[in-house]
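>>> give me the fold of what follows.
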Amino acid sequence: MDNVSVVRVFILSGINETNNYRTTLLTFTLLYYCVILFFNISIIMIIILDQHLHEPMYILLCSFCINGLYGTTGFYPKFLLDLLSSSQQISYEGCLLQAFVMYSFACCELSILAVMAYDRYLAICRPLHYHFVMTKRRLSQLICFSWLTPFSLFSINVLLTSRLKLCGSNIDRLFCVNWVIVKLTCYDTDTFSNNITAYFTIFIYLAHGLFITWTYMHMIRTCVKSKDDRLKFMQTCVPYLVSLVTFIVAMLFDLMYMRFGSRDLPQSLKNFIAIEFLLISPVLNPLIYGFKLTKIRNRIVGLIYFKR
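Got it, this is the predicted structure:
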């Protein structure tokens, strides 16, 4: 078939800058990945094992941490293997899979943040209707939405990319990204379907962003009127806003660089921009929620004193 890529292996050339300090980078990366696993798994297990935490907000936080594990597992094990290897190659199928994981992780993060914003909106702006609206059935539907939406969209994206004819195999990054693979297509290859799907995906997640903005405008307006609501906002919404701002800033830096970035930037800076959302959010999210949410903090403190 003419439209099937003849490229079977990609070269991840972004790692070449690390040749002089690979041992150090390997050590710190392994430790950092272990910290990510420890923090996220700890929050997940605390929520699962404590019946008092089986509430929508904590179940959504559990989903948030699971997504953090999902995304980082798509990057760190392969990156650690690349640091140990003399050649940084990835198979064509493996590259498409990694691109799918990276994109679906990022968009699932935004979908979960949108659902969490809806949950906080109901709790603060419509407290009398909260338990009537946020039932177990509705919560299950929202969690399915937050996972299935990005999975469906990026399954289509990756499927369309797999049909392209490629004329290059060098990826100037530490991991595979769908847009970078599309840029390797031959000049005579039609990428119209890929562009349409990409614009549709952007539209969907812009709508997510507008929805989050709308809910927080209503929450802030409600909290101004009541001291109790202000306290509830500070306890549960500040961690959320920190997660949201951190994630959006990291993603915008990466997207802006991919679309409009200069090739003259140092490779180390380009690498940091590319993996920023995999460095900060997976550690910051369980940390700020663990310390800020009273029930989880009390549970952690109780476990520490119990062990002592």
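
>>> only C-alpha atoms from now on, for both contacts and neighbour counts.
OK.

>>> who's in contact with the residue nearest the centre of the chain?
The centroid of the chain falls nearest to Ala106 when counting by Cα atoms, centre = their mean (3.2 Å). Shown in contact with Ala106 (Cα atoms under 8 Å, 6 or more residues apart in numbering): Gly71.

>>> could I get the full set of strands for the protein?
9-12, 89-91, 170-171 (DSSP state E).

>>> run through who's touching the shortest one.
By Cα under 8 Å, 6+ apart, the residues outside strand 170-171 that reach it are 10-14, 180-181.

>>> report the separation between Tyr130 and Asn157.
With distances taken as Cα to Cα, to the nearest Å, Tyr130 is found 37 Å from Asn157.

>>> the more surrounded of these two?
Asn157 (24 against 16; other Cα atoms under 10 Å).

>>> state the distance from the more buried one to Thr191.
Asn157 is 11 Å from Thr191, by Cα to Cα.

>>> pull the number of nearby residues for Ile202.
13.

>>> kindly report the same for the one 5 residues further on.
Other residues near Ala207 come to 13 when the count uses other Cα under 10 Å.

>>> one more: the one 5 residues further on?
The criterion is other Cα under 10 Å. On that basis, Ile212 has 21 neighbouring residues.

>>> and if you look at the one 5 residues further on?
Other residues near Met217 number 12, with proximity taken as other Cα under 10 Å.

>>> same check, this time on Cys34
The burial count assigned to Cys34 is 11, neighbours taken as other Cα under 10 Å.

>>> ditto for the one 10 residues further on
Ile44 has 20 neighbours, counted by other Cα under 10 Å.

>>> and if you look at Leu142?
21.

>>> and it, how close does it get to Ser226?
Going from Leu142 to Ser226 by Cα to Cα gives 29 Å.

>>> mind listing what Ile43 touches?
62, 65, 286, 290, 296.

>>> same check on Arg308?
So Arg308 contacts nothing (Cα under 8 Å, 6+ apart).

>>> one step back: of the strands of the chain, which is nearest Arg137?
Ranking the strands of the chain by proximity to Arg137 (Cα to Cα) places strand 89-91 first, at 41.0 Å.

>>> before we move on, the earlier item: just say which of the strands of the chain is most tucked in.
Each of those was scored by mean neighbour count; the highest is strand 9-12, a mean of 20, by mean count of other Cα atoms under 10 Å.

>>> just the residues contacting that one, thanks.
By Cα under 8 Å, 6+ apart, the residues outside strand 9-12 that reach it are 88-92, 95, 169-176.

>>> please provide the structure for the following sequence as well, for comparison with the first:
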Amino acid sequence: MSITILLSPFCSYGNIGELKYLYFSIMLLWYLSICVNNAAVIMVIFLDKRLHEPMYILLCNLLANEIFATTVVYPLMMSQMFSDTHEVTLPWCFLQMCCLSTCASIEFCSLAAMAYDRYVAICCPLHYNVMMNTRRVGTITVVVWMYPFFNTMLSFSLIVHLKFCGNVIEKLFCDHHLVIIIKLACSVSVLNKLSDLLYAFMTIVIPFSLILVSYMKILVVCLNTSEESRQKAVTTCTPQIVSLSGLFIGLIFYSTDFSSDAGLMSDRERSFLILCLLIYQPMLTPIMYGFNLPKIKKSLKRFLFDRK
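Presented below is the predicted three-dimensional model:
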């Protein structure tokens, strides 16, 4: 495991000179903004006892994961700006990949848990307190974090023993696409090549199926309820739908193998697009929930302006 990985897109920024300090400052500002915005909503939820409801407790999983994912990516990227070689050892590369794989799975699991919560609240309102009691919410929270860890370990167990002949990754960081590491291997089996499919099925297909079923049932109920109830359902579900849509749009672009289209997109353009995707989702989540859920909006205003 002594191989060193070269993050080749950074080489396109090798001659930026003093501009690296500007780029570093911008990235540091974005990183701190993402952490502060997500942490602020989490803090408001825990400080305001009126927000100690299943919906907001489950939201904390999503917000905490945004901080986790951002911390996994940004510090390494910023350190690479001051590196002359843009290299990272294989163990560190695997660690970053494991963390990012776990973060991606937690994102989908959190959205699935929140969709289930909205299904219970809208479709079974009289039984909500029984079905979403403290024990049930605690169990869901444990599953949201443990299932992704198990998923990641299972997927990586298929490639961790590979021997590597290459050492160049066409990315700004060691991302969670296992096929990128497989391309560096001297030889791979069919089972190794199936690792990405297994990860995608467990990370995307299973949680998205739960989300789809939940929102289909919510839609059926909303079509047969009053205008007021329908409006309330739309208000609470809109942030989750927007977050899910943004996540899928990001995955569509990010999952594209840009290295195969190197003639159509330069390293700088490719790197800029990746940076935009890294900024979009973590910033979108606290903004959508902080400004669209009435209870959180009111708590934020009280916390910021009405404290004595």
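
>>> coming back round to it: output the strands of the first structure in JSON lines, with distance to Phe203 of the first structure appended to each entry.
As requested, these are exported to JSON lines (distance: least, Cα to Cα, whole Å):
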{"stretch": "strand 9-12", "distance to Phe203 of the first structure": "30"}
{"stretch": "strand 89-91", "distance to Phe203 of the first structure": "31"}
{"stretch": "strand 170-171", "distance to Phe203 of the first structure": "27"}
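
>>> Tyr205 of the first structure: which of those is closest?
Nearest of the strands of the first structure (Cα to Cα): strand 170-171, 26.0 Å.

>>> in the second structure, what range does that closest one match?
The counterpart of strand 170-171 of the first structure in the second structure, using TM-score structural alignment, spans residues 168-169.

>>> once aligned to the first structure, how far is that stretch on average?
Aligned to the first structure and superposed, stretch 168-169 of the second structure gives a mean residue distance of 0.9 Å (mean Cα distance after the TM-score superposition for the first structure).

>>> what about the longest helix in the second structure?
The longest helix of the second structure (DSSP state H) is helix 90-123.

>>> mean distance, that helix to its aligned residues in the first structure?
When the first structure is superposed, helix 90-123 of the second structure averages 0.7 Å from its matched positions, counting by mean Cα distance after the TM-score superposition for the first structure.

>>> I'd like the distance from that helix to the chain centre, please.
7 Å (Cα atoms, centre = their mean, to the nearest Å).

>>> quick one: the helices in the stretch 101-250 of the first structure, in order.
Using DSSP state H, counting those that start in this stretch, the helices of the stretch 101-250 of the first structure run over residues 130-133, 136-162, 178-182, 192-223, 227-260.

>>> pipe those helices into CSV and attach distance to Asn271 of the first structure per row.
Shown next, in CSV, are the helices of the stretch 101-250 of the first structure (distance: least, Cα to Cα, whole Å):
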stretch, distance to Asn271 of the first structure
helix 130-133, 44
helix 136-162, 23
helix 178-182, 14
helix 192-223, 23
helix 227-260, 10
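
>>> so which of the ones you listed is nearest Ile36 of the first structure?
Ile36 of the first structure sits nearest to helix 227-260 of all the helices of the stretch 101-250 of the first structure, at 15.2 Å, using Cα to Cα.

>>> the closest one: which residues count as buried?
Residues 229-230, 232-233, 236-240, 243-244, 246-247, 250-251, 254, 258 are the ones in helix 227-260 of the first structure that count as buried (16 or more other Cα atoms under 10 Å).

>>> one more: stretch 67-79 of the second structure?
67-74, 77-78.

>>> that one vs the first structure, average offset?
Looks like 0.6 Å for stretch 67-79 of the second structure (mean Cα distance after the TM-score superposition for the first structure).

>>> so where in the first structure does that stretch end up aligned?
Against the first structure, stretch 67-79 of the second structure falls on residues 69-81 (TM-score structural alignment).

>>> stretch 124-135 of the second structure spans what distance, first to last residue?
Its start and end residues considered, stretch 124-135 of the second structure measures 18 Å (Cα to Cα).

>>> find me the equivalent region of it in the first structure.
The aligned range for stretch 124-135 of the second structure is 126-137, by TM-score structural alignment.

>>> sort out which residues of that stretch are buried, please.
For stretch 126-137 of the first structure, the neighbour count (16+ other Cα under 10 Å) marks 130, 134 as buried.

>>> returning to that earlier point: TSV please, covering the contacts of strand 9-12 of the first structure and showing distance to Glu276 of the first structure.
Formatted as TSV, the contacts of strand 9-12 of the first structure follow (distance: Cα to Cα, whole Å):
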residue	distance to Glu276 of the first structure
Gln88	21
Gln89	22
Ile90	21
Ser91	24
Tyr92	25
Cys95	20
Ser169	24
Asn170	22
Ile171	18
Asp172	16
Arg173	13
Leu174	12
Phe175	13
Cys176	15
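
>>> so which of these is the closest to Thr185 of the first structure?
Ser169 (9.8 Å).

>>> so the closest one makes contact with Val7?
Yes: contact between Ser169 of the first structure and Val7 holds when scored by Cα atoms under 8 Å: they sit 6.5 Å apart.

>>> same drill for these two, tell me which one is more crowded.
Ser169 (18 against 13).

>>> in the second structure, what sits opposite Ile41 of the first structure in the alignment?
Match for Ile41 of the first structure (TM-score structural alignment): Ala39.

>>> its match: how many residues sit nearby?
18.

>>> can you check the one 4 residues further on too?
Met43 of the second structure sits with 13 neighbouring residues when counted by other Cα under 10 Å.

>>> who touches it in this structure?
By Cα under 8 Å, 6+ apart, the contact set of Met43 of the second structure is empty.

>>> sorry, back to before: adding distance to Met97 of the second structure, write the buried residues of stretch 67-79 of the second structure out as a markdown table.
What follows is the buried residues of stretch 67-79 of the second structure, written out as a markdown table (distance: Cα to Cα, whole Å):
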| residue | distance to Met97 of the second structure |
| --- | --- |
| Ile67 | 16 |
| Phe68 | 13 |
| Ala69 | 11 |
| Thr70 | 13 |
| Thr71 | 13 |
| Val72 | 9 |
| Val73 | 10 |
| Tyr74 | 13 |
| Met77 | 14 |
| Met78 | 17 |
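
>>> if you look at those residues, which of them are in helices?
Members of the buried residues of stretch 67-79 of the second structure lying in helices (criterion: DSSP H): 67-74, 77-78.
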